[in-house]
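[1] attaching a predicted model along with its sequence, questions to come.
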Amino acid sequence: MADFETDYLIIGAGAVGLAFADTLLDEDPDCHITIVDKHARPGGHWNDAYPFVALHQPSSTYGVNSMELCPDRVDQHGHNAGMYPLAKHAEILAYYSKLMSERMIPSGRVAYHPLTEYRGKNEAQHSIKGILSGEERSVTVRRKLVDGTYFKTSVPSTHKPDFEIAEGTRFTIPGDLPGLWKDTGNLPDHYIVMGGGKTAMDTAVWLLEAGVSPEKIGWVRPRDSWMFNRKLLQPAYHRIEGLIEFQVALVEAAAASETGDAMFEELGRRGTMLRIDEDVIPKMFHFAVISEAEIAMLRTIKTVYRQGRVTKIEPGKMHFAQQSVDVPENTLFIDCTASAVPFEARGTVAKFFDGDTITLQLVQAPFVPYSAALGAFLEANFDADDEKNALCPPAPLTDTTDTYPYAVMANLMSTAILSNNEKTNAFNAKSRLHPTGPAIARMMAEGDPRLAALGKIGPKIQSNMPGVIKLGMAAKAIHEGV
């Protein structure tokens, strides 16, 4: 006999699992949900993130459907000035704690088990185990297991460096930087940021804003990255013009290009995409969003190492596969090499709905919470797995300029599928997590004159779609290694 029963057992109390649970509470008022997570509080990988991390995109479409994340206002200072707010680390954790304590648990329909790991299924029962207590309990799941851990997010504090660190080397992770004030008599003379992704960019910006001179910062950047220009990705109701410009630029650049690199070059010319070094052609694209002000700051760092990946660090020296370079003796190396999402897992695509298991994945890249919430809506409002899966084919998790056109094509096809279904179209119109749905519904209700410009997007996409598909299919072949 099981220790307890539930309708849905959700693995993970992070952005994915909580977005699913939140929508399921509203869409299926009779179900009971049990959530297990290894962390001590809700928020998933945000618990492990560095304290100065913030969302890349405006907070208006992050979190869960039932609760706003940040006030609807414009930032007045800093590198996000003139744009809508980016929730910070502490705000995100407080948000998820409030969601759990004020909505989920008080509903009487959610059981939350922190510091608990899912152990698997044995015949008809599932097993969970308390990490600190060691107590193992069995669970009867009346309906489905929901896996919210597909993305397996990696952050510096949980990542193991894949290079050698010699004894006596000053080495740290981004999360420890704010504590440097505790030992002001032993501050480093120089800093080297290791990694080319958004974590490295956040870290470099933090150092610069903390007063470190650009001359005292080195940056190991084996690959450069393209990034979305944040000014075009503001909340739809307030800045619909930017989103129109962004979408039109994507389809026109894709349709006019023979390769992903050519597409990015055109998007860079238009200002839709940004890069740090104008003399370097980036090959990496991880859906990061950045402001022009941050780019200007990052360009002040002139010491950039492009010798490839680091193999070993030691006092006064840094080693690469084919070369070693001298660095200042009292250098603090900062490891930013963790990949937030393990793109190497992109080939492991499961069915979203598969019998008694739901594997939460991307439906539209990179909208992770929206995709999870849509999954809950489909679960509650459609019956057959085949029908549900047809509405949410998993979006590809691409990571290079060569493969990104595949994601563009897949997103456009997903939008068409969901728009052509009466139920999912209605869901998008009310989902806070959808980038445009509620804004367009509000504009229609108000008779907003901006709808005239919005109405031109459909024909523009349709006329460019053959070119988008041609480039997207070529990118798909690269992505799948065909």
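    Perfect, thanks for sending it. Numbers count the residues shown, from 1 in each chain.

[2] hey, let's count contacts and neighbours off CA atoms from now on
    OK.

[3] tell me which element residue 18 is part of?
    Taking DSSP states H and E as the criterion, residue 18 maps to helix 15-27.

[4] show me the contact partners of the next helix or strand after that helix.
    Once helix 15-27 ends, the next helix or strand along the chain (criterion: DSSP H and E) is strand 33-36. Residues from elsewhere that reach strand 33-36 (Cα atoms under 8 Å, 6 or more residues apart in numbering): 6-13, 17, 21, 109-118, 128.

[5] and after the one helix or strand residue 117 maps to, which helix or strand comes next?
    Applying DSSP H and E as the criterion places residue 117 in strand 116-122. Next in sequence after strand 116-122, counting helices and strands by DSSP H and E, comes strand 125-130.

[6] this is the comparison structure:
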Amino acid sequence: MSTPEIETDYLIVGAGAMSMAFADVIFSEQPDAKMVIVDRRHRPGGHWTDAYPYVALHQPAAFYGVNSTRLGQGGTDLASGAEIVAYYHLLMKRFVDSGRVRYLPMSDHQGDGRVVSVVDRAPRAEVRARRRIVDGGFMNVEVPSVTPPKYEVEPGLALVPPNQLPQMASAWQRYAIVGAGKTGTDAIVFLLAAGVDPERIQWIAPHDSWLWLREKVQPGIALAEFLRHADSLIQAHTVDDIFLHLERTGSLCRVDATVMPEKWRCATISAEEFAALQRIRDVVRLGRVRRIASDRIELERGSIPTDTRTLHVDCSANGLARKLAQPLFAPGRITLQSVFMCQQVFSAAILAKLALLDLDDIARNAICEVVPHPEYTHDHPTTMLASFRNLMSANRHMPFWLWRSRLNLLHHETLHRYLAGAVRLHRLMPKLESAVAKMLATATETATA
């Protein structure tokens, strides 16, 4: 049986959030363009299809999804995982029903347009992309349900991903949550809401993280929040100064005021969720788990007791792991990456718009630089500064498109406030560049002293 040959404009590898945001701009703004979307999963939505059932957006739905279609109820609404999966299903249906998009689920792109089935490795198609192959899976999101833990677990001990918590048929003596990221905090909040006594929850937190209070990143006030971050960069002498200043202004928080967090991953949290986390007293700060044995959990800096009456909940998958940046635009290829700190779908939409501008790849790459997902506090100054730089640069090429983009956190500002904010940021940029350069130089001198 011969392998079908398909000619298209764009071959998009992956049907996750970034791929769909990219495809939507092409679909909406280039009416003659055709696309083939290849994905290993059985339905669109990327990691949302594997996430735990009580998951919800951590930022307002007003900023998430694709440019052309509203998600959720607007305002401060946080769409549920089920709503998001349905949203992408309907979006893909609209793409396919147009006759301009071919969707190949349960398929793997092996390079150069060769697509095979994931269930029997048989060839499905040979795709020739006239314009670009778009790598939408580079910033792959790892979730515990499909990512095995990186530590050993002895037989006979109960270890489950957070997906299984709603399926519990009986109570456990104790619950040990492994992981300090957003998945771990969601699991704790879920257990507390289900009536579990906080004294029966143990939180194994390899690192403390700064958390972003969600109330500060909302439609209509996000501009003021980002200007606060800009002011903190200018006023700070050290990286710690940035976070302490933002804590004083009510933008950021930390679970334990006596511990200076090392991590910064843009994780947002509501005031109610934050109060719930502070009810957990048994917080283990001994590094990452190395092994869970029958009677103990071995960590990097010690061990703690455990037993068969404890349900261990693995929330240790790294989510958006930091990767070495790749060129955004290369001959025949686009690699989707963030160009605005922690705003992946907005970044993908910007890259799609850049692909449509009458520019060469050198010019496109000069407009926006890659902003890797931050991991540690020392990533904040460079990722925030690069985000501001990209916003200013892109604004020179597509100002009204940026303001109208519903994925832009600043979209909900009035035009007057948006323009005033852009002018203020433009004036602050020399100070920001100087302050961050001085801060990094001081940090380097301290580290080598």
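    Sure, I can see it. Note that the structure is a prediction, hence the values are computed from the model and not measured.

[7] please state their TM-score.
    Superposed pair, TM-score by TM-score structural alignment, normalised by the length of the second structure: 0.93. Supporting alignment: 442 aligned residues with a Cα RMSD of 2.1 Å.

[8] the helix holding residue 18 of the first structure vs the second structure, mean deviation?
    Superposing on the second structure places helix 15-27 of the first structure at an average distance of 0.8 Å from its equivalents, by mean Cα distance after the TM-score superposition for the first structure.

[9] okay, that helix sits on what stretch of the second structure?
    Aligned by TM-score structural alignment, helix 15-27 of the first structure falls on residues 17-29 of the second structure.

[10] list the buried residues of the matching stretch.
    Under the neighbour-count criterion of 16 or more other Cα atoms under 10 Å, stretch 17-29 of the second structure has 17-27 buried.

[11] so the strand holding residue 117 of the first structure versus strand 125-130, what angle?
    Orientation check (axes from the mean of the first three to the mean of the last three Cα atoms, to 10 degrees): strand 116-122 of the first structure against strand 125-130 gives 160 degrees.

[12] out of all of them, which helix in the first structure is the longest?
    Longest helix in the first structure by number of residues (criterion: DSSP state H): helix 457-479.

[13] and residue 47 of the first structure, how far from residue 463 of the first structure?
    From residue 47 of the first structure across to residue 463 of the first structure, the span is 45 Å (Cα to Cα, to the nearest Å).

[14] neighbour count: the two, which is higher?
    Regarding residue 47 of the first structure and residue 463, a neighbour count based on other Cα atoms under 10 Å identifies residue 47 as having more, with 18 against 14.

[15] which residue in the second structure lines up with the more buried one?
    Aligned partner of residue 47 of the first structure by TM-score structural alignment: residue 49.

[16] so what's its match up against?
    The contact partners of residue 49 of the second structure, taken as Cα under 8 Å, 6+ apart, are 43, 85.

[17] and residue 300 of the first structure, how many neighbours?
    Residue 300 of the first structure has 14 neighbours, counted by other Cα under 10 Å.

[18] on that earlier part again, for the helix holding residue 18 of the first structure, packing partners?
    Where contact means 3 or more Cα pairs under 8 Å, 6 or more residues apart in numbering; DSSP states H and E, helix 15-27 of the first structure is packed against strand 4-11, helix 368-381.

[19] ok and that helix relative to helix 368-381, angle-wise?
    Using the same axes, to 10 degrees: helix 15-27 of the first structure against helix 368-381 is 40 degrees.

[20] residues contacting helix 15-27 of the first structure, please?
    For helix 15-27 of the first structure, the external contacting residues (Cα under 8 Å, 6+ apart) are 10-12, 31, 33, 35, 43-44, 63-66, 104, 146-149, 360, 368-370, 372-377, 380-381.

[21] give me the number of residues near residue 192 of the second structure?
    With other Cα under 10 Å as criterion, residue 192 of the second structure counts 18.

[22] quick check: the gap between it and residue 209 of the second structure.
    Applying Cα to Cα, the value for residue 192 of the second structure to residue 209 of the second structure is 20 Å.

[23] related to what we said a few turns ago, can you mark which positions in the strand holding residue 117 of the first structure are buried?
    Within strand 116-122 of the first structure, the residues scored as buried using 16+ other Cα under 10 Å are 116-118.

[24] quick check: closest non-adjacent residue to residue 278 of the second structure.
    Nearest residue to residue 278 of the second structure, sequence neighbours excluded (Cα to Cα, 6 or more residues apart in numbering): residue 255, at 6.1 Å.

[25] do residue 170 of the first structure as well
    In space, and not counting its chain neighbours, residue 170 of the first structure is closest to residue 332: 4.9 Å by Cα to Cα, 6+ apart.

[26] map the one you found onto the second structure.
    Taking TM-score structural alignment, the alignment pairs residue 332 of the first structure with residue 311 from the second structure.

[27] related to what we said a few turns ago, can you pull the contacts of the residue nearest to residue 170 of the first structure?
    169-172, 188-192.

[28] again, only using 7 Å
    By Cα atoms under 7 Å, 6 or more residues apart in numbering, the contact list for residue 332 of the first structure reads 170-171, 188, 190-192.

[29] which helix or strand contains it?
    Using DSSP H and E, residue 332 of the first structure sits in strand 331-335.

[30] mean shift of that strand relative to the second structure?
    With mean Cα distance after the TM-score superposition for the first structure, strand 331-335 of the first structure departs from the second structure by a mean of 0.6 Å once superposed.

[31] so what secondary structure elements neighbour the following helix or strand past that strand?
    Following strand 331-335 of the first structure in sequence order, the next helix or strand is strand 353-354 (DSSP H and E). If you count contacts as 3 or more Cα pairs under 7 Å, 6 or more residues apart in numbering; DSSP states H and E, strand 353-354 of the first structure packs onto helix 385-391.

[32] tell me how far the helix it packs on is from the chain's mean position?
    25 Å (Cα atoms, centre = their mean, to the nearest Å).

[33] what's the angle between the helix or strand following it and helix 457-479?
    Downstream of helix 385-391 of the first structure, the next assigned helix or strand under DSSP H and E is helix 404-419. Per the same axes, to 10 degrees, the angle that helix 404-419 of the first structure makes with helix 457-479 is 130 degrees.
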